[in-house]
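In: A predicted structure for the sequence below; I have some questions about it.
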Amino acid sequence: MPHRSDRSPSSPSPSPALPSRDALAATLRAAGCVFAEDEADMILAAANGDPCAVEAMAARRAAGLPLELVVGWAEFGGRRIVVEPGVFVPRRRTEFLVEQALALAPDASVVVDLCCGSGAVGAALAAALGGVDLHAADIDPAAVRCAHRNVESLGGHVHQGDLFDALPARLRGRVDILAANVPYVPSDEIALLPAEARDHEPRVALDGGTDGLDVLRRVAARAPAWLAPNGRLLIETSPHQTPGALTALTDAGLHAELAVCEDRPARVVIGTPGGAG
């Protein structure tokens, strides 16, 4: 007689329960997240009711992955900007650069976002201005792929290459807003950055050379040939680099100014062709 098991067929394991906001916030707080409740809300929304997704995202965040990379987006300029692993996460302080550009060139029709990363600056400018000829460029293929997702819906174009070499030649002398959020961390200070940036963002988006101004100088030197007669070059910089950044713009033949927002804090050097203010 065939042997018959006395065991009943195993029933499926119950699905894990969705953690409460408080429980998730407690996990995140234990991992050192200062704004644990806000982060819990974002993770729960991004997971869309999937307990396994919540668990996976909470684990990645607890391991130190930036929240924006955990949920897949960053808020910038009132928009959700798609961000992906290996791409620089846009900082809220850089919104000041966008605000300055809009104030100085409210009728801009040609906009370039150099060192675009995710394309956040270009997307914010294009959304505010409407109907502009937007071009974003970056040397990093991962950034270019990500920028496509953020600017193509706004009619923008994304190019891969080294600074101005990536741009169509037809833009020379026609750019109204040239925004360049260049890498400006001195090479020997990268190790001192918070782990979220140091370990999870590409070095090419951070490393500005010995004094942090190498890329800025390269942009400034070639900007006059690309700017329209009343165009503006805008570059974010740091307090201790401000004198060198202003000198770089002046040496390139641009009228150089500084705009400061103490609240965020943020500093933007602004260059105008021909010495015009």
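Out: Cool, the structure landed.
In: from now on I want contacts and neighbour counts done on CA atoms only, so please keep to that.
Out: Fine.
In: in which helix or strand does the residue nearest the centre of the chain reside?
Out: Closest residue to the average C-alpha location of the chain: residue 90 at 2.5 Å, with C-alpha atoms, centre = their mean. Of the helices and strands defined by DSSP states H and E, none includes residue 90.
In: please name the nearest non-neighbouring residue to it.
Out: residue 120 (6.6 Å; C-alpha to C-alpha, 6 or more residues apart in numbering).
In: do I have it right that the residue nearest to the centre of the chain meets residue 79?
Out: No. Contact between residue 90 and residue 79 fails when scored by C-alpha atoms under 8 Å: they sit 11.6 Å apart.
In: still on that earlier bit, the residue nearest to residue 90 and residue 76 touch, don't they?
Out: Yes. Assessed by C-alpha under 8 Å, residue 120 is found in contact with residue 76 at 6.8 Å.
In: okay, pairing it with this:
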Amino acid sequence: MDKKTEEIIINKLRAAGCVFAEDEARLLISEAQILDTLIDMVERRATGLPLEYVVGWADFCGMRIKVEQGVFVPRRRTEFLVQQAASLTTPGSIIVDLCCGSGAVGAALAKVIGHIELYATDIDPASVKCARHNTTFLRGNVYKGDLYHPLPSALHNRVDILVANAPYVPTDSIELLPQEAREYEKRVALDGGMEGLDVQKRVVSEAPIWLAPGGYLLVETSQKQVLQTAEIFAQNGLIPKVTHCVELNATVVIGTQVSRVNTACKALT
């Protein structure tokens, strides 16, 4: 592609409000196979369609994660959730990814750790389709359904790591989100209820049924909600630990499942 064409594309994207117009122009040029395709991609991006939907993938933990239009686009801050989960995981671990969206978290964990036994769920059919594609290399088990509901009961008390990037945006704050999220991502992937804690509460309340003794639940949340999230963990018998990454502006609460033996000992003291 000649320099003049690239400059035209950059100017069009910049006029449309794309902050990183130069980088986006280069990506679109590299992804398009023919000129007609490039023109169509630039036009769609200029209308406000998120770049990830235009090219069909998102960069997450150095991986190309397939995303179809409407599927929640994995954020860079969620890489911190992967980092925290990976630090607690060993090869062969049983991992459950709730509200899995595109399946990015499970796929990234497999890349970092190697062999894992992955189970993932999401209520959105398009997300399930993408997650199955993105976890094909590790033969992940991806189910359509609400949180734990579609998981096999054989996993009760056997899950080593349970991760959930559940929606945590308060309902009244949806309108304050960037246009790309507000207008193009499905509300079910964003809306966490009045306080943003509704789905988190459901995730945490049932986690002890599924976690193995000494297993971990990791939930992404916000700095404003973190104390409430940690309290929800404690109320459900999990020992909470708050972790934060300044660089990614990411917050994760980690809950440890106390073994039945430890619980009995505490009851006798």
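Out: Okay, I see it. Given the structure is predicted, the values throughout are model-derived calculations rather than measurements.
In: still on that earlier bit, okay, and the common contacts of residue 120 and residue 76 of the first structure?
Out: Taking C-alpha atoms under 8 Å, 6 or more residues apart in numbering as the contact rule, residue 120 of the first structure and residue 76 both touch residue 90.
In: trace residue 74 of the second structure over to the first structure, please.
Out: Alignment note (TM-score structural alignment): residue 74 of the second structure maps to residue 90 of the first structure.
In: okay but residue 44 of the first structure is in contact with residue 52, surely?
Out: No. Using C-alpha under 8 Å, residue 44 of the first structure is not in contact with residue 52; the gap is 11.0 Å.
In: in terms of neighbours, single out the busier of the two.
Out: residue 44 (23 against 15; other C-alpha atoms under 10 Å).
In: with adjacent residues omitted, what lies nearest to the more buried one?
Out: Leaving aside its chain neighbours, residue 44 of the first structure sits nearest to residue 54 (6.4 Å; criterion: C-alpha to C-alpha, 6+ apart).
In: aligned partner of the one you found in the second structure?
Out: Aligned partner of residue 54 of the first structure by TM-score structural alignment: residue 38.
In: what is the burial count for that match?
Out: Going by other C-alpha under 10 Å, the residues that sit close to residue 38 of the second structure add up to 18.
In: the one 10 residues further on now?
Out: The criterion is other C-alpha under 10 Å. On that basis, residue 48 of the second structure has 17 neighbouring residues.
In: sorry, back to before: OK, contacts around the residue nearest to the centre of the first structure?
Out: By C-alpha under 8 Å, 6+ apart, the neighbours of residue 90 of the first structure are 74, 76, 117, 118, 120.
In: do I have it right that the third one meets residue 138?
Out: Yes. Because the distance of 6.4 Å satisfies C-alpha under 8 Å, residue 117 of the first structure is recorded as touching residue 138.
In: more neighbours: these two, which one.
Out: Set residue 117 of the first structure next to residue 138 and count neighbours by other C-alpha under 10 Å: residue 117 wins out with 31 against 27.
In: secondary structure class for the more buried one?
Out: coil (DSSP: H, G, I helix; E, B strand; the rest coil).
In: before we go further, residue 131 of the second structure is sitting in a strand, right?
Out: No. Counting by three-state DSSP, residue 131 of the second structure is located in no strand; its state is helix.
In: what separation do you get for it and residue 242 of the second structure?
Out: Distance of residue 131 of the second structure to residue 242 of the second structure, computed by C-alpha to C-alpha, to the nearest Å: 28 Å.
In: now the helices for the stretch 1-150 of the second structure?
Out: Applying DSSP state H, counting those that start in this stretch to the stretch 1-150 of the second structure gives helices spanning 3-15, 21-31, 35-46, 51-55, 79-86, 104-113, 125-134.
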